[in-house]
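# okay, here's the prediction I keep looking at, along with the sequence it came from:
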Amino acid sequence: MIRPRLFQSVKSALGVIKRFASNISEQKVNVGGIDINYVKSGDGPNGILLMPGAIGSAWTDFKPQIEKLPSLLPDYTIIAWDPPGYGKSIPPRRQFGLDFFQKDAEWAKDFMQALGYSSFSILGWSDGGITSMIMAAKHRRLVDNMIIWGAGAYINEKEIKLIEGMRDVSTWSQRMREPLEKLYGPERFAEIWSEWIDAMLEFFKQRNGNFCREDIEKIVVPTLILHGVKDPMIAEEHIPYIRKRILGCRYYSFPEGKHNIHLKYSDEFNNVVANFLLQKY
């Protein structure tokens, strides 16, 4: 038998979950002639843009944040986008020039302004973290706070060899392949992933691996760096490199975490993010 007080607590918790779940919507907005797909949850006056990793999208990369962050941050609206050429923001076909991170940063700025935000916070994972650093350096008045993880300012030879070993997606586990195959179709998924790897090789050959080395020392916005200590996708040198150059940045580590700490440890991750934005961390 459920005691009345416990029943009311459960009922209240379910009510909160239902309220935020019903407040999730997916839509498109035209920005510069491109229909950009995004998912919105929560209804607070402050905006948070979630920036996905390589070839990722709102739902493949940020499901736990879309569904759970609004309950922790009622004064915020969570916005997760599919960058142009990714996910449901197709067309256009994705282009991977040496300036694609810079272009994504400008698209993200224009996208958020099209939604009516004069400033907002950003959460950037992996490639999205690189784009976030570029945006925070270039548009200081636009970015309120920045949280990044799984990202570096450059790519080194060891990392190039690692991603080359991942080119054949048929060697990936079904769990890793399935959401991206569903998003793009098996053929296009393999193709776009290979195009991304080729872009990384060009960065290494033509720019000594440099993504945004010249940008990070210009970042002055409040910054939190999250780190999966056992992340196999980025070299250990990146974290001290960034921490040394972004003055006043905060740091939080997941000792057993790998590249996807926001998915594997979503509750802890979300709480750390919320505490940082609420100035409790």
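Right, received. Where do you want to start? Residues are numbered from 1 along each chain as shown.
# rest of the way, CA atoms for contacts and neighbours
Noted.
# which is the next helix or strand following the helix or strand harbouring residue 148?
For residue 148, the element it lies in under DSSP states H and E is strand 143-149. Sequence order places helix 157-164 as the next helix or strand after strand 143-149, per DSSP H and E.
# in that following helix, what counts as buried?
159, 160, 163 (16 or more other C-alpha atoms under 10 Å).
# ranges for the helices of the stretch 101-250 of the chain?
Per DSSP state H, counting those that start in this stretch, the stretch 101-250 of the chain carries helices over the ranges 127-138, 157-164, 174-184, 186-207, 213-216, 238-245.
# and the strand holding residue 148 with helix 127-138, angle?
150 degrees (axes from the mean of the first three to the mean of the last three C-alpha atoms, to 10 degrees).
# contact partners of strand 143-149?
119-126, 129, 132-133, 135-136, 221-228, 273, 277 (C-alpha atoms under 8 Å, 6 or more residues apart in numbering).
# below is structure B, check it against A:
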Amino acid sequence: MGYYISVESGVKLYVEDLNPGGQKTIVFLHGWPLSHKQFEYQFNVLPSMGYRCIGIDWRGFGQSDKPVSGYTYDRLADDIRVVVDTLQLRDFTLAGHSTGGAIAIRYMARHHGHGVSRLVLIDAAAPRGFTEETANHLLAEALQDRPKMMREVTETFFFQYISEPFSDWFMQMGMQAASWSTAAIIMTLRDENVAADLPQIAVPTLIVHGIHDKVIPFAQAHELHQAIRHSQLVPFSYSGHGPFWEERDRFNQLMAQFAG
């Protein structure tokens, strides 16, 4: 089922909550500039295995409200804390993809891992996000021809072949975001990093990363592994930036094993 949670005055986040009676809970944070719908192929499988799966659209993206401000890692992490407290979540697995991974890391540090028993970082945009050159290019495209920018993102995202209908679906997901939030997150990815947060992570952490990732280099996964205690790194040999799509069966099995 889907519903909205108010995280501050005038800002509500959309939450997709599947199998609320599940024995174990996994909270999914999507990547830029997508939405909870990117986890469709996890939501098809994991709830039937007994997991409660919660997908949160960050502010500015998907079906959530789209204010003109609030696109720092601190504010985005605070939004997640409000959702966690509102739903009274405890002992859950927090899974973040790309920018969602950076938000998850900031949540772990800023909120002392409140409620989280396990962390999954999927091709996380951490400890750094975009280079200044990449960010400035994407920012110019986002402000001048956002559909063209989304086409470029689509072309660099995948290692394996995707069909034209799948590409169109991916494009539509990205275009559901507001143009101003799309641009604001590009600047956040350029200007912020979460390096100082990594030593504060104290829960078992699974790092999943496609070795052919052209968005966030695989070398950054090694940096995370070295900096986060109790972490394990699992390379995905046939994936780019989206192993939950490109190697979905293996990814789902790994998630189920790790979440317990």
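Thanks, I have it. Treat the numbers as computed from the prediction; the structure is a model and nothing was measured.
# and the strand holding residue 148 of structure 1, how far from the chain's centre?
10 Å (C-alpha atoms, centre = their mean, to the nearest Å).
# superposed on structure 2, what's the mean shift for it?
Comparison of strand 143-149 of structure 1 with structure 2 after fitting gives an average deviation of 0.7 Å (mean C-alpha distance after the TM-score superposition for structure 1).
# what's that strand aligned against in structure 2?
Per TM-score structural alignment, the counterpart of strand 143-149 of structure 1 in structure 2 is residues 116-122.
# in the one helix or strand residue 13 of structure 1 maps to, what's buried?
According to DSSP H and E, residue 13 of structure 1 maps onto helix 4-21. Going by neighbour count (16+ other C-alpha under 10 Å), the buried part of helix 4-21 of structure 1 is 17, 20, 21.
# what do you get for stretch 42-56 of structure 2?
So for stretch 42-56 of structure 2, counting by 16+ other C-alpha under 10 Å, buried means 42, 43, 45, 46, 47, 50, 51, 52, 53, 54, 55, 56.
# picking up where we left off before, and the contacts of strand 143-149 of structure 1, which of them are in strands?
120, 121, 122, 123, 124, 125, 223, 224, 225, 226, 227, 228 (DSSP state E).
# drop anything exposed from these.
120, 121, 122, 123, 124, 125, 223, 224, 225, 226, 227, 228.
# quick one: map the fourth one onto structure 2.
What it means is residue 123 of structure 1. Match for residue 123 of structure 1 (TM-score structural alignment): residue 95.
# how much space between its match and residue 254 of structure 2?
Distance, residue 95 of structure 2 to residue 254 of structure 2, by C-alpha to C-alpha, to the nearest Å: 12 Å.
# same check on residue 117 of structure 2?
For residue 117 of structure 2, the distance to residue 254 of structure 2 equals 16 Å [C-alpha to C-alpha].
# how long is stretch 13-25 of structure 2 end to end?
Start-to-end, stretch 13-25 of structure 2 (C-alpha to C-alpha) is 19 Å.
# and for that stretch, what's in contact with it?
1-7, 36, 43, 47, 50-59, 62-65, 91-93, 259-260.
# and residue 28 of structure 1, which of the three is it?
Under DSSP: H, G, I helix; E, B strand; the rest coil, residue 28 of structure 1 falls in the strand class.
# excluding its backbone neighbours, what's nearest the alignment partner in structure 2 of it?
In structure 2, residue 28 of structure 1 lines up with residue 4, judged by TM-score structural alignment. Setting aside the residues directly before and after it, residue 4 of structure 2 is nearest to residue 14 in space (C-alpha to C-alpha, 6 or more residues apart in numbering), at 4.6 Å.
# burial check on the one you found, number of neighbours?
By other C-alpha atoms under 10 Å, the residues close to residue 14 of structure 2 number 23.
# please apply the same query to residue 26 of structure 1.
13.
# next, work out how far apart it and residue 85 of structure 1 are.
17 Å.
# next: residue 234 of structure 1.
From residue 234 of structure 1 to residue 85 of structure 1 the distance is 24 Å (C-alpha to C-alpha).
# which one of those two is surrounded by more residues?
Legend: neighbour count by other C-alpha under 10 Å for residue 234 of structure 1 and residue 85, higher for residue 234 (23 against 18).
# what is the aligned counterpart of the more buried one in structure 2?
So, by TM-score structural alignment, residue 234 of structure 1 is matched to residue 216.
# can you pull the contacts of its match?
Residue 216 of structure 2 neighbours (C-alpha under 8 Å, 6+ apart): 98, 123, 124, 125, 129, 130, 241.
# gap between it and residue 81 of structure 2?
26 Å.
# how about residue 246 of structure 2?
30 Å.
# what does residue 115 of structure 2 give?
From residue 115 of structure 2 to residue 81 of structure 2 the distance is 9 Å (C-alpha to C-alpha).
# what's the answer for residue 3 of structure 2, then?
Residue 3 of structure 2 is 17 Å from residue 81 of structure 2, by C-alpha to C-alpha.
# kindly report the same for residue 177 of structure 2.
From residue 177 of structure 2 to residue 81 of structure 2 the distance is 22 Å (C-alpha to C-alpha).
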